[in-house]
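Engineer: here's my sequence, what's the structure:
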Amino acid sequence: MTIEKIDTLIVGGGQAGIAMSEHLGNNGVEHLVLEKNRIAEAWRSGRWDSLVANGPAWHDRFPNLKFEDCDPDEFPGKERIADYLVDYAKQVDAPIRTGVEVTTARRTEDGSAFLVDTSAGQIKARNIVAATGAFQCPVIPPIVPQAADLEQVHSFHYRNPEQLPDGAVMVVGGGSSGAQIADELNRAGRKVFLSVGPHDRPPRAYRERDFVWWLGVLGLWDMAAQKPGTEHVTISVSGAYGGQTMDFRRLAGEGVTLVGRTDSFKDGVLKFGGDLQDNIAKGDANYNEMLDMADAYVERTGIDLPEEPGARDVFPDPDCLTNPIRELDLAAEGITSIIWATGFRQDFSWMEVDTFDEKGAPLHQRGVSNEPGIYFLGLPWQSRRGSTFLWGVWHDAKHIADQIGIKQAYLTYQGPSER
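Structural biologist: Model (predicted):
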């Protein structure tokens, strides 16, 4: 069988792979993108029906293409984002092959390249960029046995309220996905319980500017690492219903019952930690810290943005916060479904190379791995806070493409005896 040869192979045809292709093309590096499904498949089939972007159209995009059919302050829907990525791939003439899955990649015996096994044959590549994204394998913690008489789905597989059996719903996870899904189910008339863990809760907008704007002018998008102790703190923000601050007191006032972090399950009873009040308080502190930083910026720079004193108003504490529920008999409460909005893990098991720690996480610096010729793109906090956003992954891709180009220049150098 003939082995195809390429300089750089990009695995993954989502936003990371497309951005990588653009920059490699600009650097004149021969490359190929392989995608096992359709372009931007995760946006189409790995999101619920009503999902919109968490950032406005003017911000959450690649630098060289606007959402022409969206108001700049609109939050585009998931299908529109997928179409945008398809359009961008065409614009940069990305050499993408869809429907081709990569199964293994290993260094060749002579060490000069990598041999990649795919569903369409073998490819020999000098470099590999793993651009498979941050949301690969949905994680459901082993708390409630699958044998329990409940419908259990991860947020990745949730589509709409009609998908679930009649009855109340337990949503586990107070990040953006869990909070938005709980809100949607509650608006659809379902009885909803929401398990809230540690979280950041920024204002959706303040003083006529979206919070993504504030993160930009305050330099917070360029934070290189999370603060110690906050590695497992999620962010709760929403672009749904025109964009709104995810205030858990508001959700509770509208009918959602809040509980603490989900701990255990036995004999039909789900038990929760006693951390709900603390989690809500820390989320409030994060919210107020953002307002304080924004106010200080306005005062320091003199920028003309109107005051917004009402932003510090607080909804009344609901009873479920004042008197936290520590356990629920699911059958007695009529709960027939659990949605686990509990995040993802990455899977690089197809890469038979020595650049992972004992937990399987890539060892790299800004996407350049410890293994020569292996690169990663689209990792959370790859170089900065914004690395998983469209514009953030675009900048990370440029850095990696530049590193590949620099290495290529060194490899083409001819010593005195070769001239």
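Engineer: C-alpha only now, for contacts and for neighbours.
Structural biologist: Will do.
Engineer: sticking with S177, tell me its helix or strand.
Structural biologist: Using DSSP states H and E, S177 sits in helix 176-187.
Engineer: contacts for that helix next, please.
Structural biologist: 155, 161, 171-173, 191-194, 234-238, 240, 246, 251, 254-256, 340-341 (C-alpha atoms under 8 Å, 6 or more residues apart in numbering).
Engineer: buried ones in that helix?
Structural biologist: S176, S177, G178, A179, Q180, I181, A182, D183, E184, L185, N186 (16 or more other C-alpha atoms under 10 Å).
Engineer: chain center to it, what's the gap?
Structural biologist: Averaging C-alpha positions (C-alpha atoms, centre = their mean, to the nearest Å) puts helix 176-187 17 Å from its chain's average.
Engineer: ranges for the helices of the stretch 151-300 of the chain?
Structural biologist: For the stretch 151-300 of the chain, the helices defined by DSSP state H, counting those that start in this stretch cover 176-187, 211-217, 248-253, 276-301.
Engineer: let's have these in TSV, adding distance to E4.
Structural biologist: Shown next, in TSV, are the helices of the stretch 151-300 of the chain (distance: least, C-alpha to C-alpha, whole Å):
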stretch	distance to E4
helix 176-187	41
helix 211-217	44
helix 248-253	54
helix 276-301	52
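Engineer: for V92, find the nearest of those.
Structural biologist: helix 211-217 (26.6 Å; C-alpha to C-alpha).
Engineer: now the closest one: buried residues?
Structural biologist: Counting neighbours by 16+ other C-alpha under 10 Å, helix 211-217 gives F211, V212, W213, W214, L215 as buried.
Engineer: to compare with the earlier structure, here is another sequence to fold:
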Amino acid sequence: MKNTKTEVLVVGAGQAGIAMSEHLTDRGISHLVLEKDRIAERWRTGRWDSLVANGPVWHDRFPNLEFAGLDAEEFATKDQVAEYFEQYVAKLDAPVRTGVEVTKMTRNEGRPGFTAQTSEGTIQADYVVAATGPFQKPAIPQIVPETEGLQQIHSSSYRNPQQLPEGNVLVVGAGSSGVQIADELRASGRQVHLAVGPHDRPPRRYRGQDFVWWLGVLNKWEMSAPPQGAEHVTIAVSGANGGHTVNFRTLAHQGITLVGRASVYRDGVLEFDADLAENVSRGDANYLSLLDEADAYIEANGLDFPEEPEARELGELPACISDPIRQLDLAAAGITTIIWATGFMVDYGWLEVDTFDERGRPKHQKGVSEEAGVYFVGLPWQSRRGSSFIWGVWHDARYIADQIMIQRGYAAHPPMKQPAALSAATF
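Structural biologist: As a prediction, this is how the structure comes out:
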């Protein structure tokens, strides 16, 4: 593949890169998709063994291919999702090259386009799409020193309870990943503490419809930006065991000890913020608010959906919430492992163009970079709330393909002929 030329170079063959390839193909735009590992590698090796998708397969897919062998309301396993994208690449006959890493991308000097240095040679491209997604570099807060003798891993490195040393576990972060990992560890017989930060807590299902349906008909997937102050709020919802609503009261009554956000570590003692009750209360308010909106929608549209008054029964407030632990001696609590379910940071070290802020985050509008010819797909809130989901990235990729078509049109437009010099008599 040495000294290759293509019109568009797409970097990454996960859901974002595959969606991008489909829309470029539909528009007759020549392109290559490079992936340093395998197709959908993050689904294969960046998830724990028992993970399933957070949305049912009727919704969490691309429009032009259904999941084979699964009922519409089922949740695909991580391996089924990876297989789905392999099938999609085969269906498209997409120009995907796996095992090829892009190590450096720069803008050409004195001529249009970009030069990519890869593990298999040089590629020239008119346009570049960074489709490496949001899960690039695990974010682990520097709270507990590595020298403390505890095993500390990110949730992306967790596979199953058997991989951990004997002892109890602290899970930090109560979004979908943290909650499901904590519950799996509890079910395996471990004593688990779960640090709970701000979160949204939708019902898994309500009155006969999944939460993805409710967010759709209520236009919540189309929110263009998170509410002020909620930029880092996670969604606590689970597709595990057929799907269920996350209820922190229930988790506590089942044996998980809830604590506030981890803050300071001194001499073997980890301190937690006094925000647990507030975080749980706001999550409950978010949950009840969605039920209210759903009820109003049903009434306004005269829908014959089943009543579900029990959905509003939140349960008794457990002692760990009403009288929370503020300090925890990790050794005395028998904790030998900390799992940081604290999200990810982006890593675009290979993309040497001027379109990143001081924290290395892309500066863009709906994926259109400030650097002409550079585009992004797969970013959280790229154009809407649904951008991080499988179906959402497909729609974002379509928009980027349209933007590339527009730029091709500008590039193909010839310059105007210079008019003949006007004689002095004209004036």
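Engineer: and the TM-score between them?
Structural biologist: Once superposed, the chains reach a TM-score of 0.98 (TM-score structural alignment, normalised by the length of the first structure), with 418 aligned residues with a C-alpha RMSD of 1.1 Å.
Engineer: can you flag the buried ones in the contacts of helix 176-187 of the first structure?
Structural biologist: 155, 161, 171-173, 191-194, 234-238, 240, 246, 251, 255-256, 340-341.
Engineer: hmm, back to that, now tabulate the buried residues of helix 211-217 of the first structure in a markdown table and tack on distance to Q122 of the first structure.
Structural biologist: A markdown table is the format used below for these (distance: C-alpha to C-alpha, whole Å):
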| residue | distance to Q122 of the first structure |
| --- | --- |
| F211 | 46 |
| V212 | 43 |
| W213 | 46 |
| W214 | 47 |
| L215 | 44 |
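Engineer: closest to G99 of the first structure out of these?
Structural biologist: V212 (35.1 Å).
Engineer: so the closest one makes contact with A57?
Structural biologist: No. Counting by C-alpha atoms under 8 Å, V212 of the first structure does not reach A57; the two are 11.2 Å apart.
Engineer: and R190 of the first structure, how many neighbours?
Structural biologist: 18 (other C-alpha atoms under 10 Å).
Engineer: same deal with D210 of the second structure?
Structural biologist: When neighbours are defined as other C-alpha under 10 Å, D210 of the second structure has 19 of them.
Engineer: measure the aligned residue in the first structure for it to L270 of the first structure for me?
Structural biologist: Aligning on TM-score structural alignment places D210 of the second structure opposite D210 in the first structure. Taking C-alpha to C-alpha, to the nearest Å as the measure, D210 of the first structure falls 38 Å from L270 of the first structure.
Engineer: ok but T336 of the first structure is inside a helix, no?
Structural biologist: No. Applying DSSP: H, G, I helix; E, B strand; the rest coil, one finds T336 of the first structure to be strand, outside a helix.
Engineer: show me what contacts it?
Structural biologist: Neighbouring residues of T336 of the first structure by C-alpha under 8 Å, 6+ apart: D149, L150, E151, P165, D166, G167, A168, V169, L330.
Engineer: wait, which of those residues is closest to G360 of the first structure?
Structural biologist: For those, the minimum distance to G360 of the first structure (C-alpha to C-alpha) is 30.5 Å, reached by E151.
Engineer: ok, the closest one touching S337?
Structural biologist: Yes. Using C-alpha under 8 Å, E151 of the first structure is in contact with S337, at 4.5 Å.
Engineer: these two: who's more crowded?
Structural biologist: With neighbours defined as other C-alpha under 10 Å, E151 of the first structure and S337 compare such that S337 has more, 21 against 15.
Engineer: the helices in the stretch 301-427 of the second structure, which residues?
Structural biologist: Going by DSSP H, counting those that start in this stretch, the stretch 301-427 of the second structure shows helices at 319-322, 390-412.
Engineer: V100 of the second structure and A230 of the second structure: what is the separation?
Structural biologist: 37 Å.
Engineer: these two: which has the busier surroundings?
Structural biologist: Looking at V100 of the second structure and A230 with other C-alpha under 10 Å, you find the greater number of neighbours at V100, namely 20 against 12.
Engineer: give me the spatial nearest neighbour of the more buried one, chain neighbours excluded.
Structural biologist: Spatial nearest neighbour of V100 of the second structure, excluding adjacent residues (C-alpha to C-alpha, 6 or more residues apart in numbering): K36 at 4.5 Å.
Engineer: just G17 of the first structure next, same as before
Structural biologist: A131 (5.3 Å).
Engineer: how near is that neighbour to Y413 of the first structure?
Structural biologist: From A131 of the first structure to Y413 of the first structure the distance is 29 Å (C-alpha to C-alpha).
Engineer: okay, these two: which has more neighbours?
Structural biologist: A131 (28 against 10).
Engineer: who's in contact with the more buried one?
Structural biologist: Here A131 of the first structure is in contact with I10, V11, G12, G13, G14, A16, G17, F376, L377, G378 (criterion: C-alpha under 8 Å, 6+ apart).
Engineer: repeat that for 10 Å
Structural biologist: 9-20, 33-35, 375-379, 393, 397 (C-alpha atoms under 10 Å, 6 or more residues apart in numbering).
Engineer: kindly report the same for S383 of the first structure.
Structural biologist: 222-225, 365-367, 377, 392-393, 395-396, 399.
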